[in-house]
Each structure stands twice: as structure tokens, then as C-alpha cells.
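Chemist: with the input below, show me the fold.
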Amino acid sequence: MGLSSRTVQIKIKSSGDVFHELWKTDPHQVPSLTPTTIQNCQTHEGEVGTVGSVLLWNYFHDGKDRVSKTQIMEIDEGKKSITFKLLEGDLTELYKTFIIHVHVDTHGLSNLVTWTVEYEKLSPDVPDPDTLMEFYEKVTKDIETHHLKN
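Modeler: The predicted structure is shown next:
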């Protein structure tokens, strides 16, 4: 089985720069902005905001509490993108490879958040990560709602 991908794009009215900075330098704040989906984020290794740092996530997906450990693989300030690679956790029971890209296009008051996952299934009967794409969309909307209130 080869690498496949899924993408979801979400228009946001809140600041794209703030959204990018949140994921890059302060992911520990994400649980307070979207507590029904992400409960916790801890630095496991390295320094937040640097390539190579490892984050441990507790989240709620498909009706279950889940855990994942991700490593920041790339930060591109020019493109306002961050790439995370799954190292450990519940998703490793389904996918051999799971890479998450979050990218923000900023255009004044019109900003676009793009989540792309690249994945390789462990077997053909493993579902595509469509519900995870819905999860990323909800997380994005929750963060936007919080920023628009403040």
C-alpha cells in the first residue's frame, strides 16, 4: 500500500497569523480553546516551536478518548505551515505512516486553514481518515470562535 492523502480547507475570519503562531509556539493553549476535542497537550521532548520537538496529545475522537505522540518535522514561516509526524498512539493501530500538515493562507480578513494528512494504511480494510478531517475542521472552528470573541 502506498501513501494516500486527504485535505480539508476551512475559511476563518480570525487572524491566520495568530492561528499559525498558536500551533507553532503555543500548542499547549489548544486544549483550552477546544476542550471538547483536545483535552491536553504536553511537551514530551525538545523545545516547543522547534523542529524535532515531541508533543503528547490527549483528545476525543469517534466517541473515544485517544492519545498520540507527534514530532514537529517542519516549520515554514514563509508559507505559515507546520508538519507533524505521528510517532505513537491510537492511530498507529490503523496507519503505518501518518503525517499532518497545517497551513494558513492569510489575506487580510479572509484566511484559509488547510489541513492535509498523508497516510499509509496497515491493511486495506482500514478506513480513510475522513472522521479525522472532520475533527480538524471542528478544532479550527473552535479556535476561530474563541479568537473572534476576544
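Chemist: use CA for all of it now, contacts and neighbours both
Modeler: Fine.
Chemist: which stretches of this protein form helices?
Modeler: 16-25, 30-33, 130-149 (DSSP state H).
Chemist: only the buried residues of the second one, if you could.
Modeler: Taking 16 or more other Cα atoms under 10 Å as the basis for neighbour counts, the residues of helix 30-33 that come out buried are 30, 31, 33.
Chemist: JSON lines for those, including distance to residue 77?
Modeler: Compiled in JSON lines, the buried residues of helix 30-33 are given as follows (distance: Cα to Cα, whole Å):
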{"residue": "30", "distance to residue 77": "20"}
{"residue": "31", "distance to residue 77": "23"}
{"residue": "33", "distance to residue 77": "23"}
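Chemist: here is a second sequence; please produce its structure as well for comparison:
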Amino acid sequence: MVLAGKLITELGIKSPGEKFFKLFASELHEVHKVCERVHHAKLHEGEDWHHNDSVKHWTYVIDGEVHTCNEQVEEVDEQNKKITFKLFGGDIENYKVLKLILEVIIKDNGTSALRWTIDYEKNNENVDTPNGWMDYLSKSTRDIDGHLVKGENVVL
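Modeler: I've put the predicted structure just below:
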């Protein structure tokens, strides 16, 4: 059985890609206000939500169940509009590695898409592949995109 792998999905979005990237790069603390699957988010360690040393604690719903984990920004590539988040603790204990990689793709015709990659390594073969995460990310993307399309400010 495979212990490590990647799950990838690309989703077209209606909002400007730059706006979506900005939300995740500098306004991440607002995501729980526009996404019904994120119940709570708080700064767990550090002074700034977007510093690589800061740790955030998240409460969210996957497959109808409430979960928790900690998250840390591992890398922000402003030029390529790519952010890597490392998840750990809480309900992530069954994985040696669980990373969420967000890439905003600006297409030649002016439209945008998001590519989510889940990079994972399970502790053992009894651990499920994180397929529920892909559904969570897809639905959360739709929530956030809908909010951004309305032209509302992220700060509520």
C-alpha cells in the first residue's frame, strides 16, 4: 500500500485571482468569516498571522465531522502566487506530512483558476488517503469565490 502521495484539483474561479491570493497571503484570519466549513481560527503562537514562525489553530468540518489542527505557512511565492501550508497536531496526527499547496493561475484570457495540491505521507497503511480534504477545499473555494465575486470586502 502507498503511504505517500499527492492529490491535485484545479478549479475555475469567477473572482480575480489576485484577490483570492491576497486573501490567503495577507488576510487569512478572515477566512472563517466567509467559509461555512471553517468554524474557528485563532493565532496559536506568534504575533502575526502571516509570519512563517506563527502557528494558527483551526476548527473545521470535513465529511460532516468537526476537526482541529494547527497550521503554519511554510512558503509564500508572491511571483507565482503560490502558498504552502503545513498542517500538524490535532486530527492530523495520522500523517507524518500533510501540506496544502494553493496556486493561483492567471490565464491568458483574463480568467483565473486555483490549483490545490495535498501532499501527504501517512504514518501507516491503516490511515485513509485524505480524500475528504479535497472535497473540503473544493467547497471552501466555492464559498470564498462567491464572497469575493459579490465585491464585498473580506473584512466583515
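Chemist: follow-up on the earlier one: so can I have CSV of the helices of structure 1 showing distance to residue 57 of structure 1?
Modeler: Output for the helices of structure 1, formatted as CSV (distance: least, Cα to Cα, whole Å):
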stretch, distance to residue 57 of structure 1
helix 16-25, 13
helix 30-33, 9
helix 130-149, 13
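Chemist: count the residues that sit near the counterpart of residue 21 of structure 2 in structure 1.
Modeler: Superposed on structure 1 with TM-score structural alignment, residue 21 of structure 2 falls opposite residue 20. The number of residues packed near residue 20 of structure 1 is 23, by other Cα atoms under 10 Å.
Chemist: residue 20 of structure 1 contacts residue 81, correct?
Modeler: Yes: the criterion here is Cα atoms under 8 Å, and residue 20 of structure 1 meets it with residue 81 at 7.1 Å.
Chemist: give me the common contacts of those two.
Modeler: Each of 103, 104 lies in contact with both residue 20 of structure 1 and residue 81 under the rule Cα atoms under 8 Å, 6 or more residues apart in numbering.
Chemist: gap between the nearest residue to the match of residue 21 of structure 2 once chain neighbours are set aside and residue 9 of structure 1?
Modeler: Computed as Cα to Cα, 6 or more residues apart in numbering, the closest residue to residue 20 of structure 1 that is not its neighbour in sequence is residue 80, at 6.1 Å. Distance, residue 80 of structure 1 to residue 9 of structure 1, by Cα to Cα, to the nearest Å: 15 Å.
Chemist: which residue ranges of structure 1 form strands?
Modeler: Applying DSSP state E to structure 1 gives strands spanning 4-12, 38-45, 54-61, 64-76, 81-89, 95-107, 110-121.
Chemist: could you tell me which residues make contact with the most centrally placed residue in structure 2?
Modeler: Residue closest to the mean C-alpha point of structure 2, counted by Cα atoms, centre = their mean, is residue 100 at 5.7 Å. Listed by Cα under 8 Å, 6+ apart, the contact partners of residue 100 of structure 2 are 84, 85, 86, 87, 116, 117, 118, 119.
Chemist: wait, doesn't residue 43 of structure 2 sit right on residue 57?
Modeler: Yes: if you go by Cα under 8 Å, residue 43 of structure 2 and residue 57 touch, sitting 6.3 Å apart.
Chemist: how about residue 124 of structure 1, what's its match in structure 2?
Modeler: Per TM-score structural alignment, residue 124 of structure 1 is aligned with residue 125.
Chemist: next one: residue 31 of structure 1
Modeler: Residue mapping for residue 31 of structure 1 onto structure 2 gives residue 32, with TM-score structural alignment as the criterion.
Chemist: tell me how many other residues surround the residue nearest to its match when sequence neighbours are not counted.
Modeler: Nearest residue to residue 32 of structure 2, sequence neighbours excluded (Cα to Cα, 6+ apart): residue 38, at 5.0 Å. A count of nearby residues for residue 38 of structure 2, using other Cα under 10 Å, gives 20.
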